[in-house]
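[1] Coordinates for the following, if possible.
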Amino acid sequence: MNSKEQSLAPRVRLVEIQLEQAGQRIDNFLLSQLKGVPKSRIYRCLRRGEVRVNKSRVASSYRLKQGDQVRIPPLRVSHPAVKEPVAPSLLHLIGNSLLYEDRHLLILNKPAGIAVHSGSSVSYGVIEVLRRLRPEAPFLELVHRLDRETSGCLMVAKTRSTLLALQSMQREQLIHKHYLALVKGSWPKNIRQVNLPLLKNILQSGERVVKVSATGKPASSHFHPKQPHKEATLMEITLETGRTHQIRVHAAHLGHPLGGDEKYGDPAFNKWLRNLGLRRLFLHADQLSFTLPKGEKLLKIAAPLPEELSTVLTACAHKILN
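    Below you'll find the model as predicted:
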């Protein structure tokens, strides 16, 4: 091996855990540090003691503490294909979607049609674009997720302690989320709270499909009509749980699917709305309200309804009244 090859060879690394890294499981920390290394290889290193914390073996479930010294063995990392640069229009769109920011947290008005994170068919999601826009930020992580076609309030933590605190608040139902959706038909006056368990299935194609099932996880939604009509009703929805596709599946199961929903919706209703200009799912994360961690300040953030949805509402009301 020549000197150039030696300089490129992987070496043992000693990493001191900082405050914002504390609390992570060692396996998750290694996955973030060794991108491109198979998970099986990382877990094998842990089992064999090749990874050490403070010179001692640890289990994969060990949670790191501030000041821990982590020995990372010399593993060769496969270099992923170089991604195409982020489109300037996408950088501009995300950069101008900020609703709120302090030293712990930022809240974006996520545009519809953009995934919150990258995946097998998505090179850049909101979080990757945000990290490109703020390369100096030491920590940016999604607190929760929105479906690709859903717009509205999306929280991003700027510190690990904030991330953990907000996720805990979500589990304890201390973060109140309001959504706006346009559903088929006139919503029944006697239905306000929907408690229907949901079961998630992953198809061979990788597509997620959710259905109401007695063997599913508990799911509770509150539906409140805002603009009731015979053909379509604008609903305000609040959630007690945050299951995948919860609003869409609950509404569809009751015979009132969301407008523009290609997965669970009604083709005839979708066609009627397309003629009025709807080109997306009519679901918008309208508002977030909660008391900030370690403080008494009540935060209430609203995301304006996108113009393309407001236009459809106007056209819908005009069509119904005439």
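[2] switch to C-alpha atoms for all contacts and neighbour counts from now on
    Noted.
[3] contact partners of stretch 279-293?
    Under the criterion C-alpha atoms under 8 Å, 6 or more residues apart in numbering, residues 112, 149-153, 162, 165-166, 174-182, 258-262, 297-305, 309 lie in contact with stretch 279-293.
[4] Now it: buried residues?
    280-288, 290-292 (16 or more other C-alpha atoms under 10 Å).
[5] Any idea how far apart the tips of it sit?
    38 Å (C-alpha to C-alpha, to the nearest Å).
[6] just to revisit the earlier point, need the buried residues of stretch 279-293 in JSON lines with secondary structure and distance to residue 77, can you?
    Formatted as JSON lines, these follow (DSSP: H, G, I helix; E, B strand; the rest coil; distance: C-alpha to C-alpha, whole Å):
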{"residue": "280", "secondary structure": "coil", "distance to residue 77": "40"}
{"residue": "281", "secondary structure": "coil", "distance to residue 77": "40"}
{"residue": "282", "secondary structure": "coil", "distance to residue 77": "43"}
{"residue": "283", "secondary structure": "strand", "distance to residue 77": "41"}
{"residue": "284", "secondary structure": "strand", "distance to residue 77": "40"}
{"residue": "285", "secondary structure": "strand", "distance to residue 77": "39"}
{"residue": "286", "secondary structure": "strand", "distance to residue 77": "42"}
{"residue": "287", "secondary structure": "strand", "distance to residue 77": "42"}
{"residue": "288", "secondary structure": "strand", "distance to residue 77": "41"}
{"residue": "290", "secondary structure": "strand", "distance to residue 77": "42"}
{"residue": "291", "secondary structure": "strand", "distance to residue 77": "42"}
{"residue": "292", "secondary structure": "coil", "distance to residue 77": "40"}
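[7] one more to put side by side:
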Amino acid sequence: MTEIQNGSLGVHFVKIDENHDGQRIDNFLLGRLKGVPKSRVYRILRKGEVRVNGSRVKAEYRLQVGDAVRIPPVRVAERDVPAGPSPKLQQLLEQNIVYEDTAFLVVNKPAGLAVHGGSGVSLGLIESLRATRPSAPFLELVHRLDRETSGCLMIAKKRSMLRHLQDEMRAGRVVKVYQALCCGSWPKGMKRISAPLRKNELKSGERVVKVDPDGKASVTHFQVLHRYRGATLLEVALETGRTHQIRVHCQFAGCPLAGDEKYADVECNRQMREKGLRRMFLHAGQLEVSLPDGQLVDIRSPLPGDLAALLTNLE
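    Take a look at the predicted model:
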């Protein structure tokens, strides 16, 4: 992306490259004009202050390689700049990259690290990775993992790959397999749960997901790997990818995830803490994706040491 600034007027002219090809103009502006209220961004679009190749465009216009975008001078509110990632965190992220090519990478996300900033988190994995690789022109999350979930997380290095991988996920062609420890004895013969999920927001702002007939279709597949006294180790495959899907479907089956504070079994969690569990037992252990050229990539991440140690203690 090439940028030219007219110093006397404060007008910016940006030439679009492949990293923004296909992106909506409103999303492009929201990403560039951080700190500017969303209403202000849409107002300058409606008034025609933003131009593409000299012409007015609507918010849904999709940018193309070579487009020249005129961005008017906009006052950006001063904000406290969050501290960057520590050298230790930067090193940890680089060490946890389990796959990388020219178009995307997969990082073995540590538990406890949010995938992005917001909701009281100033710095997430994606912001930390961008700070670690300041010369990378494009780094975007392909999907998300809950903060306490560890394992395989895809990051696109090109917008074309971002679109490809998200299209693959929407079509159900990306295999995502997790290992989960649930409380109690998993019902025999229960290998598939199809229960619609609805996302609700409490007055506190907390998100809670519940099984609801009016919710979105949600399907999860389960396979018992091992039965312990008071707990069951499961291999879980997602057919759909709803917020908190595995957690809520396990709760729906009467066997919530060990260490899950939101959909918890309080007594089970207490017993698991005594055995050494310090977080929710959910690990994204495998991703299988097809690249644009048809190559199939199978990426695996072994169970982290803290979760493996817990299983040893349960034996």
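[8] Quick TM-score on the pair, please.
    Remark: TM-score between the superposed chains equals 0.96 [TM-score structural alignment, normalised by the length of structure 2]; 310 aligned residues with a C-alpha RMSD of 1.3 Å.
[9] quick one on the thing from earlier: list buried residues within the contacts of stretch 279-293 of structure 1.
    By 16+ other C-alpha under 10 Å, the contacts of stretch 279-293 of structure 1 give 112, 149-153, 162, 166, 175-182, 258-261, 301-305, 309 as buried.
[10] Just the ones of these in strands?
    Applying DSSP state E to these, the entries found in strands are 151-153, 176-182, 301-302.
[11] Name the nearest of these relative to residue 248 of structure 1.
    Distances from residue 248 of structure 1 to these, taken as C-alpha to C-alpha, are shortest for residue 181 (9.2 Å).
[12] Can you find the partner of that closest one in structure 2?
    Using TM-score structural alignment, the equivalent of residue 181 of structure 1 in structure 2 is residue 180.
[13] tell me the contacts of residue 267 of structure 2?
    Residue 267 of structure 2 neighbours (C-alpha under 8 Å, 6+ apart): none.
[14] one more time with 10 Å, if that's ok
    183, 273 (C-alpha atoms under 10 Å, 6 or more residues apart in numbering).
[15] can you check residue 49 of structure 1 too?
    43, 55-59, 71, 73.
[16] now these as JSON lines including distance to residue 89 of structure 1 and neighbour count?
    Below are the contacts of residue 49 of structure 1 laid out as JSON lines (distance: C-alpha to C-alpha, whole Å; neighbours: other C-alpha atoms under 10 Å):
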{"residue": "43", "distance to residue 89 of structure 1": "40", "neighbour count": "18"}
{"residue": "55", "distance to residue 89 of structure 1": "48", "neighbour count": "12"}
{"residue": "56", "distance to residue 89 of structure 1": "49", "neighbour count": "12"}
{"residue": "57", "distance to residue 89 of structure 1": "48", "neighbour count": "15"}
{"residue": "58", "distance to residue 89 of structure 1": "46", "neighbour count": "18"}
{"residue": "59", "distance to residue 89 of structure 1": "45", "neighbour count": "15"}
{"residue": "71", "distance to residue 89 of structure 1": "42", "neighbour count": "19"}
{"residue": "73", "distance to residue 89 of structure 1": "41", "neighbour count": "17"}
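[17] Rebuild these as a markdown table, extending it with distance to residue 80 of structure 1 and secondary structure.
    Compiled in a markdown table, the contacts of residue 49 of structure 1 are given as follows (distance: C-alpha to C-alpha, whole Å; DSSP: H, G, I helix; E, B strand; the rest coil):
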| residue | distance to residue 80 of structure 1 | secondary structure |
| --- | --- | --- |
| 43 | 21 | helix |
| 55 | 31 | coil |
| 56 | 32 | strand |
| 57 | 30 | coil |
| 58 | 29 | coil |
| 59 | 29 | coil |
| 71 | 24 | strand |
| 73 | 20 | coil |
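[18] distance from the lengthiest helix in structure 2 to structure 1 after superposition?
    Across structure 2, the longest stretch assigned as helix under DSSP state H is helix 159-170. For helix 159-170 of structure 2, the mean deviation from structure 1 after alignment is 0.2 Å (mean C-alpha distance after the TM-score superposition for structure 1).
[19] In the stretch 101-250 of structure 1, what residue spans correspond to helices?
    126-133, 160-171, 246-253 (DSSP state H, counting those that start in this stretch).
[20] For the nearest residue to residue 219 of structure 2 once chain neighbours are set aside, which residues are in contact?
    Excluding its sequence neighbours, the residue lying closest to residue 219 of structure 2 (C-alpha to C-alpha, 6 or more residues apart in numbering) is residue 194, at 4.4 Å. Neighbouring residues of residue 194 of structure 2 by C-alpha under 10 Å, 6+ apart: 211, 217-221, 239-240, 249.
[21] before we move on, what about residue 97 of structure 2?
    105-109, 152-154, 301.
[22] If we ignore the residues flanking it in sequence, what's nearest the aligned residue in structure 1 for residue 136 of structure 2?
    For residue 136 of structure 2, the aligned position in structure 1 is occupied by residue 137, per TM-score structural alignment. Leaving aside its sequence neighbours, residue 137 of structure 1 sits nearest to residue 131 (C-alpha to C-alpha, 6+ apart; 7.4 Å).
[23] for residue 242 of structure 1, same thing?
    Closest to residue 242 of structure 1 by C-alpha to C-alpha, 6+ apart is residue 219, at 7.5 Å.
[24] was I right about that neighbour contacting residue 198?
    Yes. Residue 219 of structure 1 is within contact range of residue 198, at 6.4 Å (criterion: C-alpha atoms under 10 Å).
[25] Mutual contacts of these two, please.
    212, 243-244, 246, 250.
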